[in-house]
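Enquirer: Here's my sequence, what's the structure:
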Amino acid sequence: MNDIVPATPHDLSFLGLFLQADPIVKGVMVLLVMASLGCWTIAVEKMLRLRNVRRQAQVFESTARSGERLHPPSTGTSGRIIAAGHEAWRDRDASESRAERRERIERAMRGALAADLRQLQLGLPFLATTGSAAPFIGLFGTVWGIMNSFSAIAASQDTSLSVVAPGIAEALFATAIGLVAAIPAVIAYNKLTTDLGRLQQTFSAGITMLGDRLARERKPHLRAEAAE
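Expert: Down below sits the predicted model:
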């Protein structure tokens, strides 16, 4: 009688599931992990930058609202906005009305604000793409893994749970990684876009008040050494 060789036990740990997976499923897992790391890097970097810009926006709006003299920093979004307003104020035309002068000054400051906001928006499309595509990429890995599992069942002529479970577990692990990549990406994207919208509103309120004051000023209201 031939001795029955016991089946090799499968490692169902996360590392074991990855190492035992099909090469294509492994590629899907690696792609999703790299996308997740990229999303976390972008989210943390943007949140740190937005925290700094948020403080500038609050100071800018409160100072413009109070009518105090502005002392812009040498760098930063508020410094570039104030510098743009100062340059537009200096380049005045005696024939233009106060409304036209105000519109020109505000347009210059809003242009500086838009340029900075575009820089802050870099990376957000990657978050949006990962949030929408990662679950489907993980699902592709799952479908591929399950196809391989059924092929193994047909080859072994054995439908026992010990034969089916490892392959299905490896396949479903790809979907889990896809969700792990997608959920933080969606949350970070929604938060960052909301924060950027609030920043724009805060700066815009200050720009409106400052533009009105500058349009009525005959002497420079801003320091000439404002950041460029």
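Enquirer: from here on, contacts and neighbour counts on C-alpha atoms
Expert: Fine.
Enquirer: can you pull out the helices in this structure?
Expert: For the chain, the helices defined by DSSP state H occupy 14-20, 23-66, 77-90, 98-120, 124-156, 161-216.
Enquirer: Go through the ones you listed and name the closest to Ala7.
Expert: Ala7 lies closest to helix 161-216 among those, at 9.0 Å (C-alpha to C-alpha).
Enquirer: follow-up on the earlier one: is it possible to get JSON lines of the helices of the chain that adds mean neighbour count and distance to Ala7?
Expert: Output for these, formatted as JSON lines (neighbours: other C-alpha atoms under 10 Å; distance: least, C-alpha to C-alpha, whole Å):
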{"stretch": "helix 14-20", "mean neighbour count": "15", "distance to Ala7": "15"}
{"stretch": "helix 23-66", "mean neighbour count": "17", "distance to Ala7": "22"}
{"stretch": "helix 77-90", "mean neighbour count": "23", "distance to Ala7": "65"}
{"stretch": "helix 98-120", "mean neighbour count": "18", "distance to Ala7": "55"}
{"stretch": "helix 124-156", "mean neighbour count": "19", "distance to Ala7": "12"}
{"stretch": "helix 161-216", "mean neighbour count": "19", "distance to Ala7": "9"}
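Enquirer: Those: which one's closest to Thr8?
Expert: Closest approach to Thr8 among those (C-alpha to C-alpha): helix 161-216, 10.3 Å.
Enquirer: from memory Leu139 sits against Thr175, does it?
Expert: Yes: applying C-alpha atoms under 8 Å, one finds Leu139 in contact with Thr175, separated by 5.2 Å.
Enquirer: Give me the nearest residue to Gly141, chain neighbours excluded.
Expert: Val25 (5.0 Å; C-alpha to C-alpha, 6 or more residues apart in numbering).
Enquirer: Give me the residues contacting stretch 156-166.
Expert: Defining contact as C-alpha atoms under 8 Å, 6 or more residues apart in numbering, one finds that stretch 156-166 is touched by His10, Leu12, Leu17, Ser149, Phe150, Ile153.
Enquirer: Identify, from those residues, the entry nearest to Leu32.
Expert: Proximity of these to Leu32, judged by C-alpha to C-alpha, is greatest for Leu17, which lies at 15.1 Å.
Enquirer: Please list all residues in contact with the closest one.
Expert: Residues counted as contacts of Leu17 (C-alpha under 8 Å, 6+ apart) are Asp11, Pro166, Ala169, Glu170, Phe173.
Enquirer: Another sequence for comparison is provided below:
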Amino acid sequence: MTDLAPVSFSPWEMFLNAGPVVRCVMVVLVLASLLTWTILIAKSVELLRVRARLARAEQTLEQASTLDLGEEGTRPSSIAHTLVMAAETERRRSADIPNDGEGLKERIVLHLERLEAAEGRRLMRGTGVLATIGATSPFVGLFGTVWGIMTSFTGIAASKATSLAVVAPGIAEALLATALGLVAAIPAVVIYNHLARQSAACRAQVADLTALVMRLVSRDLGRMQAQTQSGQVVRLGTPRDARAATGE
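Expert: This next block holds a predicted model:
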């Protein structure tokens, strides 16, 4: 009896034995998988830092009694400082409009909403690549598989050998492309959903900061209105006191 040498079907051997097109497809899928895990690490670190900064800013604005104190307590590089400065800028530009409390609040809210939406887009930056990888990797792998099977059948027809030992290696190499496509796509979809949830949590914190800024704005406007009404009472009471002093 002659001992048949075992045929190696390791992924590396199948990659080396695959055709140039299938091999290029495999390389692309491996690079896509590496990019997915790189984005996970980078975005996770970024979102952790953002959530920590937002938590500190929320505490600062919670303890501030005026908008000016909130501006002093927030760092210039944070979104909280941007929100406070936007409210302060709008309030300063509207200083020449008398009795415009509700209108000022509406303009500030519109501005803060735009800043909040821009921050949400910034937090999701880079995750679109994950959605693309998750959606296209299975089809890229399927293309490699179809091409590999076509090449295998062409070789079978040329050699006129139909035994399973001849057919199996080519088909196995082709199916490796589909496997790599799934390996790249499944983590990309899971990681995208994970980062989307983390970004949503950060956006909720930014919305809380917006509410705190509007509370400071309302508090400052209330103080200004109280001072204005107090000044009116003094002016209206002066003639009455003068008349009393003259006996009229």
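Enquirer: Quick check, the residue nearest to Gly141 of the first structure in contact with Met147.
Expert: No: if you go by C-alpha under 8 Å, Val25 of the first structure and Met147 don't touch, sitting 11.2 Å apart.
Enquirer: on that earlier part again, what's the counterpart of the residue nearest to Gly141 of the first structure in the second structure?
Expert: Here Val25 of the first structure is matched to Val22 in the second structure, going by TM-score structural alignment.
Enquirer: Can you give me the separation between its match and Thr154 of the second structure?
Expert: To Thr154 of the second structure, Val22 of the second structure is 15 Å away according to C-alpha to C-alpha, to the nearest Å.
Enquirer: For Ala165 of the first structure, see how far away the counterpart of Ala157 of the second structure in the first structure is.
Expert: Counting by TM-score structural alignment, Ala157 of the second structure lines up with Ala154 in the first structure. Between Ala154 of the first structure and Ala165 of the first structure the distance is 15 Å, computed by C-alpha to C-alpha.
Enquirer: The residue positioned nearest the centre of the second structure: what's it in contact with?
Expert: Taking C-alpha atoms, centre = their mean, the centroid of the second structure lies closest to Met124, which sits 1.9 Å from it. Residues near Met124 of the second structure by C-alpha under 8 Å, 6+ apart: Leu195, Ala196, Ser199.
Enquirer: List just the nearest of the residues you listed to Lys105 of the second structure.
Expert: Using C-alpha to C-alpha, Ser199 comes nearest to Lys105 of the second structure of the contacts of Met124 of the second structure, at 27.3 Å.
Enquirer: Give the equivalent position in the second structure for Pro166 of the first structure.
Expert: Counting by TM-score structural alignment, the partner of Pro166 of the first structure is Pro169.
Enquirer: For Gly19 of the second structure, see how far away its match is.
Expert: Here the criterion is C-alpha to C-alpha. By it, Pro169 of the second structure lies 12 Å from Gly19 of the second structure.
Enquirer: Same check on Thr162 of the second structure?
Expert: In terms of C-alpha to C-alpha, Thr162 of the second structure sits 20 Å off from Gly19 of the second structure.
Enquirer: Among these two, which residue is more densely surrounded?
Expert: Counted by other C-alpha atoms under 10 Å, Thr162 of the second structure and Gly19 do not tie: Gly19 has more neighbours, with 18 against 11.
Enquirer: contacting residues around the more buried one?
Expert: Applying C-alpha under 8 Å, 6+ apart, we find Gly19 of the second structure in contact with Gly148.
Enquirer: 10 Å instead, please
Expert: Taking C-alpha atoms under 10 Å, 6 or more residues apart in numbering, we find Gly19 of the second structure in contact with Gly144, Trp147, Gly148, Thr151, Ser152, Gly170, Glu173, Ala174.
Enquirer: With Ala174 of the second structure instead?
Expert: 14-15, 18-19, 22-23, 26, 141-152, 168.
Enquirer: if we go to 8 Å?
Expert: Contacts of Ala174 of the second structure by C-alpha under 8 Å, 6+ apart are Ala18, Val22, Gly144, Thr145, Val146, Trp147, Gly148, Ile149.
Enquirer: need those residues in CSV with distance to Glu106 of the second structure, can you?
Expert: Putting these into CSV (distance: C-alpha to C-alpha, whole Å) gives the following:
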residue, distance to Glu106 of the second structure
Ala18, 64
Val22, 59
Gly144, 56
Thr145, 58
Val146, 59
Trp147, 60
Gly148, 62
Ile149, 64
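Enquirer: Of these, which pair is most distant in space?
Expert: Once C-alpha to C-alpha is applied, the contacts of Ala174 of the second structure give Ala18 and Val146 as the farthest pair, at 12.6 Å.
Enquirer: ok so, going back, and of the helices of the first structure, who's closest to Pro6 of the first structure?
Expert: Among the helices of the first structure, helix 161-216 comes nearest to Pro6 of the first structure, with 11.7 Å by C-alpha to C-alpha.
Enquirer: mean per-residue distance, that closest one to the second structure?
Expert: Its matched residues in the second structure lie on average 1.4 Å from helix 161-216 of the first structure after superposition (mean C-alpha distance after the TM-score superposition for the first structure).
Enquirer: Stretch 108-117 of the first structure too?
Expert: Looks like 2.8 Å for stretch 108-117 of the first structure (mean C-alpha distance after the TM-score superposition for the first structure).
Enquirer: and that stretch, which stretch of the second structure?
Expert: Using TM-score structural alignment, stretch 108-117 of the first structure lines up with residues 111-120 of the second structure.
Enquirer: quick one on the thing from earlier: pull the contacting residues for the match of Val25 of the first structure.
Expert: With contact set as C-alpha under 8 Å, 6+ apart, Val22 of the second structure has these partners: Gly144, Thr145, Trp147, Gly148, Ala174, Ala177.
Enquirer: Next, find the distance separating it from Ser44 of the second structure.
Expert: Distance, Val22 of the second structure to Ser44 of the second structure, by C-alpha to C-alpha: 33 Å.
Enquirer: my read: Thr208 of the first structure touches Glu106, true?
Expert: Yes: Thr208 of the first structure lies in contact with Glu106 (C-alpha under 8 Å); the separation is 6.7 Å.
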